[in-house]
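> What follows is a predicted protein model with its sequence.
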Amino acid sequence: MSRFTSTPGFSRRRFLALGSGFSLAAALPVAGLSAAPARAEPRFSGDPFALGVASGDPEPDGAVLWTRLAPDPLAADGRGGMAGYKVPVTWQIAEDPGFRRVRSAGVEWAVPELGHSVHAEVRGLEPDREYWYRFRTGRHVSAAGRTRTAPAADAGIASMAFAFVSCQNYADGHFTAFRHLAGEDVDVVVHLGDYIYEGGGQGTAGRGHLPAREIHSLADYRVRYGQYKLDPDLQAEHAAHPWIVVLDDHEVDNNWADGLDGGDVGGAEFAARRAAAFQAYYENLPLRRSSLPAGPYMQLYRRLSYGTLAQFHVVDTRQFRDNQACGDGRQFDCDDRLDPARTMLGAEQEAWLLDGLTRSRTTWDVMANQIMTMQGDSAEGIEQAFGMDTWDGYAAARQRLFDGVEKRGIGNFVVVTGDAHRSVAADLKHDFDDPASATVGVEFLGTSVSSGGNGSDQDEWGRVWLQENPHMKFHNVQRGYGVCEVTRESWRTDYRVVPYVSTPGAPVTTRARVHVTAGRPGIQEVEQPAAPQP
């Protein structure tokens, strides 16, 4: 039985209510109904596999294998140098990197309606083992990628390792962190959002965005993904490990909220932009057909398990949230953020999450989350100030989640988070304003790959955070990623950092190791082997 579960997060009625401006054409190729003529032996102006390969959403019997045909990924029309015909693409998956023991093979059509992307959902593999895969079309063969299936659902595995990462602004610096991550011994990588940035920033690292403006159309989004995916460090990491992905805001627009039923960010113009952004996201990531967008809606929240050791509850904190309270930004006095009617996840997803936590039989339950869950008071003294885009702006919704975790006896609740361009390890408290209140879990906030530039070990914001938020146990503002080593008895998160991203080639070090013990809520120890000397 598959352990991948999908719950519809929107209704067809709601989609159709937006009017006839959106087409279900993107769904047609899945049903074999592409209107494009076929080209069995295509000719390409360049390497059709220039964007590399990837795999994702590993299950015990398989994974998604991805590529996208694009001999000219930066072509302004967004077609990647491809004409309007469909192309057969053969895939192979083998038990060895030399492909002497091919385990399975098949053919997928790369169609123009989906940017000539390929999402092969492979089944029939053995659980908890490595495989190598590649693609072929005409005379061209892709680079090989490595993937790994998940353990069987009832497997009592002793340990696993995963990495979490987010926020890769191409213009802000080099993706050196991905090159180092490609060499880590992990089972899977969890990407928590901001895979691209939608702005037109040119930065100072000689990696200005293409197109050189803020993007809105499908063609624009496709070109932007093409630029990012040409990065050799990102390609190396995709080829090294399977990924679990979820988007945040910059894949569409900064700090966007649902808004399609009205409000400040609503309307057909934003819905069209969101539909284009979602389609480009699907075309360029290793997602299952269950995540194929329907206009401006896309199914992203889902669960994946690693035996009886860990279960990942991947949440979507963008599509179903209410608009940010008090005009967004950092607010000192905003009663609206406490309104119990406000939601971050939407009622359906909130129930899905708590139900899944209740039913879970794994040692660790991991919420893969985009926006900081912990309280982050950023004002010194008696006053308090909070960011309205984080869970602080949806405080009652956060309290419902924490109350549900407590009432259901979820003993080892861990949240991994992106977005903030800084690393923070913190206890999650029933009442953040009372340090003596119950600890309901821990959160590992991860830094960015490159967003924000080189970063530093500490900054003024971090000084205030550590001073005003005693639940925060570690803080750092360098670029990098997190690696989690998980056993039945313990959890360790290593914060891996690079000293600069303005130029390539930076080394990686472990800035901190944070320890959690199963059955003992809260962070037990923080080691800082790479702490700066006074």
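Sure, I can see it.

> From here on, just use CA atoms for contacts and neighbour counts.
Noted.

> all strands of the stretch 51-200 of the chain, in order?
53-59, 62-68, 87-94, 102-110, 117-122, 130-137, 140-141, 145-148, 159-165, 188-191 (DSSP state E, counting those that start in this stretch).

> Present those strands as a markdown table; the columns should include mean neighbour count.
Formatted as a markdown table, the strands of the stretch 51-200 of the chain follow (neighbours: other C-alpha atoms under 10 Å):
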| stretch | mean neighbour count |
| --- | --- |
| strand 53-59 | 28 |
| strand 62-68 | 26 |
| strand 87-94 | 22 |
| strand 102-110 | 17 |
| strand 117-122 | 24 |
| strand 130-137 | 22 |
| strand 140-141 | 16 |
| strand 145-148 | 26 |
| strand 159-165 | 22 |
| strand 188-191 | 24 |
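
> Output the ones you listed in a markdown table; the columns should cover distance to L33.
Listed next are those as a markdown table, based on distance: least, C-alpha to C-alpha, whole Å:
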| stretch | distance to L33 |
| --- | --- |
| strand 53-59 | 25 |
| strand 62-68 | 19 |
| strand 87-94 | 14 |
| strand 102-110 | 11 |
| strand 117-122 | 16 |
| strand 130-137 | 21 |
| strand 140-141 | 26 |
| strand 145-148 | 29 |
| strand 159-165 | 37 |
| strand 188-191 | 32 |
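
> Next up, a structure to set beside the first:
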Amino acid sequence: MFDPSDLRAAARSEGGVSRRLFLSWAAALPGIAVLGQRAEGRTLRHPTFSSDPFSSGVASGDPTPRGVVLWTRLAPEPLEPGGGMAPELVEVGWEVASDEGFSNIVRRGSSVATPQLGHSVHVEVDGLEPGRWYWYRFHSGAAESPVGRTRTMPRSDEVPDRLTFAFASCQHFESGLYTAYEYMLADDPDLVFHLGDYIYEGAARAGGVREHIGDEIRSLDDYRIRYALYRGDEHLRAMHASCPWVVTWDDHEFDNNYAGAISEEEGTDPVAFLERRANAYQAYYEMMPLRRRSLPRGPELRLYRSIDFGRLASFQVLDTRQYRTDQPNGDRRSPINEQALDPKGSLLGREQLGWLKSRLLASTSTWNVLAQQVMMGMVGFRTDGVAEPIYSMDQWPGYAAERMALVEFLRDRKVPNPVVLTGDIHSNWANELRVDDRQHDAPVVAAEFVGTSISSGGNGSATVPGLEERLSANPCVRFFNAQRGYVRCSLSPTEWRTDYRVVEQVTTPGAPAVTKASFVVEAGKAGMEPA
């Protein structure tokens, strides 16, 4: 007989949903359906719509040298359950052209938008030329989508002269405007990496710049509507349409500070929690330009993957939520204790960690990048009544054994030019990573660039009380700033440059943006220098 207490105990020990556990739990979760691979039944080939069905815009993602994922969703009433669509199969045509005017269409076809996947469309286009820009659009009935622009990656054996990309995270809708995307669009990057907290799951709160709809989200329709609300922002839609995005999640796409199958709230029913996780994961897949390999199976969705820009840069996109063991010390800040140093504790899970190491060993790229969520720098803070510095147990210091072993792996296996990209923390940091950052004289192994939020936390500030003391106690930190914005990176075979782009206000439109700081990493050297 199924016992939910067994579920919680197994999740704590295994750090997430193993396939064995998933198969046993699925039988006990009648509300969770495993999504099929085929759409069956009558397909509407000439639908009519009450209003624009392409209200969430278009997007592309996960590019390869020969292809890319194209995405859209049919939702004439995006903030209503079902998006204003009847539960029917609907044909959606698509076209890819080598020019913005679509005078030379190089690929075209049709897909079926199904109610099971919220009438989203994920087209995996192949047969394109490496290393060039394309334009695409969708149509259904008499309706036509906005035009999107995308690009393929260079050939796998090519070393391009340059790559420019941006990364961002944490875009709480109520806290501020998405002005940062307006400036990111003007930068015209080749790629965008979104490192999590694309939406926030909380209930509507009065007094913000904008307002969520309804209570804290739990059902599949709740999550779909929340994504549609966020996609209603014109700057976010425009940025999605301008270049390919590579996305991964953190916690708020589901529930704050969760760890695998474990809620941060004691007493949460584990079956209901997994049911909610299945809803959250499915909505994420529906609204993101992901490949079919990421199609969710109940509360399980494989998101970690590689994106290569020729041999200039190899990006390992990580998932630090789905497979982690429970945070030490009840997720409260604490010194690095026995739990954090327990080798059984894991942020990545055994399978993902093994995959990551194999990818790093096989890489022939100049720059080897971890695109992930939580800060890897071991930054401690002094507090009254505690003799030792305290650290965030939700970040990598809470899993210090795995974190130090991973950096040791980068060092001992001589992985070329490792760089870590991080979101989550609503502030900018530039960190030099050592095997143990508490050993200030140890050699630097990698650079970590932490990006602030797009809007979460409101306007923020350029500094915080006691900053100088905190920085002097943590020599691994080269820069800190707590305003809003995004990070722009430019790579060549010899140099990596990071620019911290800060928007002075997110509570009023049209605020200016400035480059607050810039750092350069020279290929072959682990440290960073101000630019």
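Looks like it arrived, so ask away. Keep in mind that what you see is a predicted model, and the values were worked out from it rather than measured.

> what's the TM-score here?
Overlay of the two chains. TM-score (TM-score structural alignment, normalised by the length of structure 2): 0.93; 512 aligned residues with a C-alpha RMSD of 1.9 Å.

> out of the strands of the stretch 51-200 of structure 1, which comes closest to A171 of structure 1?
strand 159-165 (17.6 Å; C-alpha to C-alpha).

> Quick one: list the elements packing against the closest one.
With contacts taken as 3 or more C-alpha pairs under 8 Å, 6 or more residues apart in numbering; DSSP states H and E, strand 159-165 of structure 1 sits against strand 188-191, strand 472-487.

> In structure 2, which residue range corresponds to it?
Mapped onto structure 2 using TM-score structural alignment, strand 159-165 of structure 1 spans residues 162-168.

> Identify the residues contacting that stretch?
184, 189-195, 309, 312, 423, 451-454, 485-493 (C-alpha atoms under 8 Å, 6 or more residues apart in numbering).

> Trace R318 of structure 1 over to structure 2, please.
By TM-score structural alignment, R318 of structure 1 lines up with R321.

> and its match, that one's in a strand?
No: R321 of structure 2: not assigned to a strand; according to DSSP: H, G, I helix; E, B strand; the rest coil it is coil.

> would a markdown table of the helices and strands packed on strand 159-165 of structure 1 with distance to L354 of structure 1 be doable?
Shown next, in a markdown table, are those (distance: least, C-alpha to C-alpha, whole Å):
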| stretch | distance to L354 of structure 1 |
| --- | --- |
| strand 188-191 | 21 |
| strand 472-487 | 22 |
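
> Find the nearest non-adjacent residue to the equivalent of T503 of structure 1 over in structure 2, please.
Alignment note: T503 of structure 1 maps to T508 in structure 2; criterion TM-score structural alignment. For T508 of structure 2, ignoring the flanking residues on the chain, the nearest one in space by C-alpha to C-alpha, 6 or more residues apart in numbering is L177 at 7.3 Å.

> Around that neighbour, count how many other residues there are.
Other residues near L177 of structure 2 come to 27 when the count uses other C-alpha atoms under 10 Å.

> wouldn't it be in contact with V506 here?
Yes: shown here, L177 of structure 2 and V506 form a contact pair, counting by C-alpha atoms under 8 Å, at 5.1 Å.

> how close does the alignment partner in structure 1 of R38 of structure 2 sit to V111 of structure 1?
Mapped onto structure 1 by TM-score structural alignment, R38 of structure 2 lines up with G32. To V111 of structure 1, G32 of structure 1 is 10 Å away according to C-alpha to C-alpha, to the nearest Å.

> about what we covered before: so for H238 of structure 1, which of the strands of the stretch 51-200 of structure 1 sits nearest?
For the strands of the stretch 51-200 of structure 1, proximity to H238 of structure 1 was assessed by C-alpha to C-alpha; strand 53-59 is nearest, at 4.9 Å.

> how much does that closest one stray from structure 2?
Following the fit onto structure 2, the mean deviation recorded for strand 53-59 of structure 1 is 0.4 Å by mean C-alpha distance after the TM-score superposition for structure 1.

> quick one: that strand to strand 117-122, angle?
Orientation check (axes from the mean of the first three to the mean of the last three C-alpha atoms, to 10 degrees): strand 53-59 of structure 1 against strand 117-122 gives 40 degrees.

> same for strand 53-59 of structure 1, what does it pack against?
strand 62-68, strand 145-148, helix 232-240, strand 243-245, strand 302-306.

> CSV please, covering the ones you listed and showing distance to P296 of structure 1.
CSV is the format used below for these (distance: least, C-alpha to C-alpha, whole Å):
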stretch, distance to P296 of structure 1
strand 62-68, 22
strand 145-148, 31
helix 232-240, 27
strand 243-245, 18
strand 302-306, 18
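
> Nearest to Y131 of structure 1, out of these?
Closest among these, using C-alpha to C-alpha: strand 145-148, at 5.3 Å.

> What count of nearby residues applies to the counterpart of G310 of structure 2 in structure 1?
Aligned counterpart of G310 of structure 2 in structure 1: G307 (TM-score structural alignment). G307 of structure 1 sits with 25 neighbouring residues when counted by other C-alpha under 10 Å.

> what do you get for G19 of structure 1?
When neighbours are counted by other C-alpha under 10 Å, G19 of structure 1 comes out with 10.

> which residues sit in contact with it?
Per C-alpha under 8 Å, 6+ apart, neighbours of G19 of structure 1: none.

> Correct me if wrong, but it is in a helix.
No: with three-state DSSP as the criterion, G19 of structure 1 is located in coil rather than a helix.

> Map it across to structure 2 for me.
Checking TM-score structural alignment: G19 of structure 1 goes with A26.

> Please apply the same query to A396 of structure 1.
Aligned by TM-score structural alignment, A396 of structure 1 pairs with A401 of structure 2.

> Is its match in a helix, a strand, or coil?
Applying three-state DSSP: A401 of structure 2 is helix.

> Relative to S346 of structure 2, how far out is it?
8 Å.

> and the two? which has more neighbours close in?
Between A401 of structure 2 and S346, S346 has the larger neighbour count (other C-alpha under 10 Å), namely 26 against 21.

> Just give me the match in structure 1 for the more buried one.
By TM-score structural alignment, S346 of structure 2 lines up with T343.

> And R411 of structure 2, by the same measure?
By TM-score structural alignment, R411 of structure 2 lines up with E406.
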